[in-house]
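**Student:** What would the 3D arrangement of this be:
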Amino acid sequence: MSRNEWLPPEQWLESLPKNIAAACALLTDPAGRILVVKPNYRDHWLFVGGQLDEGETPEQACVREVKEEIGLDVELGGLLLVDWTPPLQSRPLPLIVFVFDGGIIEPDRVRLCDDELDDYRFLAPDQALPLLSRNGRRRMPVALEAQRTGATLYRSSID
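**Tutor:** Model prediction:
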């Protein structure tokens, strides 16, 4: 491509592929049970978290979402998992999800955000798994393995 064929920066940026990004926390109680929440806008349960706002890092988004959804200020541990899922009919852009180790919290400290969430539970992994979305069921064992080994893992729904 010759220099005369280059796009102006704003046109080039507009031509780049787009992705949606989200960040969530794998939070557990002292007994090792996993915190899952039931959003009022979904049929399935999720880890605490949500989409990144404009200009936010994944860590900032995760900390903000934990505060908004369950009323806790958390200090995140390491990044456990980066997960990529392709576009869907209901979501025409690929989704990149960052799962962080949210640490251990006492169940009585959770203050549920009534605007977004209907319920929360601390459950053993085998009890939490069937409540999660297909992608959540795929992510949870990988995040637990990453937490156990201390290694950040990458997965995609086409693995």
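**Student:** Only C-alpha atoms from now on, for both contacts and neighbour counts.
**Tutor:** OK.
**Student:** all helices of this structure, in order?
**Tutor:** For the chain, the helices defined by DSSP state H cover 9-15, 58-70, 125-128, 134-149.
**Student:** most neighbours per residue, which of the ones you listed?
**Tutor:** For the helices of the chain, the largest average neighbour count (mean count of other Cα atoms under 10 Å) is found in helix 58-70, namely a mean of 21.
**Student:** Distance from that one to the middle of the chain?
**Tutor:** 10 Å (Cα atoms, centre = their mean, to the nearest Å).
**Student:** Nearest residue to residue 72 in space, please, no chain neighbours.
**Tutor:** Counting by Cα to Cα, 6 or more residues apart in numbering, residue 66 is the residue found nearest to residue 72 once chain neighbours are left out, at 6.1 Å.
**Student:** ditto for residue 147
**Tutor:** Leaving aside its sequence neighbours, residue 147 sits nearest to residue 80 (Cα to Cα, 6+ apart; 6.2 Å).
**Student:** Now for that neighbour: which residues touch it?
**Tutor:** Neighbouring residues of residue 80 by Cα atoms under 8 Å, 6 or more residues apart in numbering: 98-101, 143, 146-147, 150-153.
**Student:** structure for this one too, so we can compare:
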Amino acid sequence: MSSHLPDDELRAFIATLPTRRLASAAIIRDESGRVLVVEPNYKDGWTLPGGTTEAGEDPRTGCFREVLEEVGLQLPAGRLLLIAHGVNQGMWGDSVSFLYDGGQIPSNTKITVQEEELLGYAWVAPEDLDGYVSPRVADRLRTAIGCIADGTTAEVGPLH
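**Tutor:** Down below sits the predicted model:
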């Protein structure tokens, strides 16, 4: 016989548990190994196609849904490359970010930028990523690119 907490006690306990935001993005490369980055209109800097995982959605599904919405690319859902933990991120709290392999596409592929969220896109060589994203994020992206090459998955963090 198992004992269970009454629903109200269980709900009260669950309310005390920590929460984390989930985000996911895709590393999409061209035939030269450059990475597709996008420039959002709601914050400074550049990022990868992707975004926040919606309620009831797993990170992989959310990633490739966001890729389709943001840059108009219907890509096969690639494998997980990197998990990054963010803790104590100010108003953002704690988070987990998932980077997936978006595969390789020709650089002349039509990119349709979602104008509600993005100003534009660029193809950037891995060694030049520091000019677009923070050095810490650039290192993580290069780590994920290395995971593509060697078939591994990396876990990094926490962000501070």
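**Student:** Of all the helices of structure 1, which one is nearest residue 89 of structure 1?
**Tutor:** helix 134-149 (15.1 Å; Cα to Cα).
**Student:** That closest one vs structure 2, mean deviation?
**Tutor:** Taken against structure 2, helix 134-149 of structure 1 registers an average deviation of 1.9 Å after superposition, with mean Cα distance after the TM-score superposition for structure 1.
**Student:** what's in contact with that helix?
**Tutor:** Contacts to helix 134-149 of structure 1, defined as Cα under 8 Å, 6+ apart, come from residues 26, 46, 80-81, 83, 99, 101, 125, 129-130, 152-153, 157.
**Student:** what do you get for stretch 46-53 of structure 2?
**Tutor:** With Cα under 8 Å, 6+ apart, stretch 46-53 of structure 2 has contacts from 21-27, 36-40, 59, 62-67, 70-71, 132-133.
**Student:** again, only this time at 7 Å
**Tutor:** For stretch 46-53 of structure 2, contacts defined as Cα atoms under 7 Å, 6 or more residues apart in numbering pick out 22-27, 36-40, 59, 62-63, 66-67, 70, 132-133.
**Student:** and residue 109 of structure 1, which of the helices of structure 1 is closest to it?
**Tutor:** Of all the helices of structure 1, helix 58-70 comes closest under Cα to Cα, at 8.5 Å.
**Student:** those strands in structure 1, which residues are they?
**Tutor:** 20-28, 34-39, 48-51, 79-85, 95-104, 117-123, 153-156 (DSSP state E).
**Student:** returning to what we had before: just confirm the residue nearest to residue 72 of structure 1 contacts residue 60, I think it does.
**Tutor:** No: counting by Cα atoms under 7 Å, residue 66 of structure 1 sits too far from residue 60 to count as a contact (10.0 Å).
**Student:** what's the burial count for the residue nearest to residue 23 of structure 1 when sequence neighbours are not counted?
**Tutor:** Spatial nearest neighbour of residue 23 of structure 1, chain neighbours left out: residue 98 (4.6 Å); criterion: Cα to Cα, 6+ apart. By other Cα atoms under 10 Å, 23 other residues sit near residue 98 of structure 1.
**Student:** quick one, what contacts residue 98 of structure 1?
**Tutor:** Counted by Cα under 7 Å, 6+ apart, residue 98 of structure 1 has contacts 22-24, 58, 81-83.
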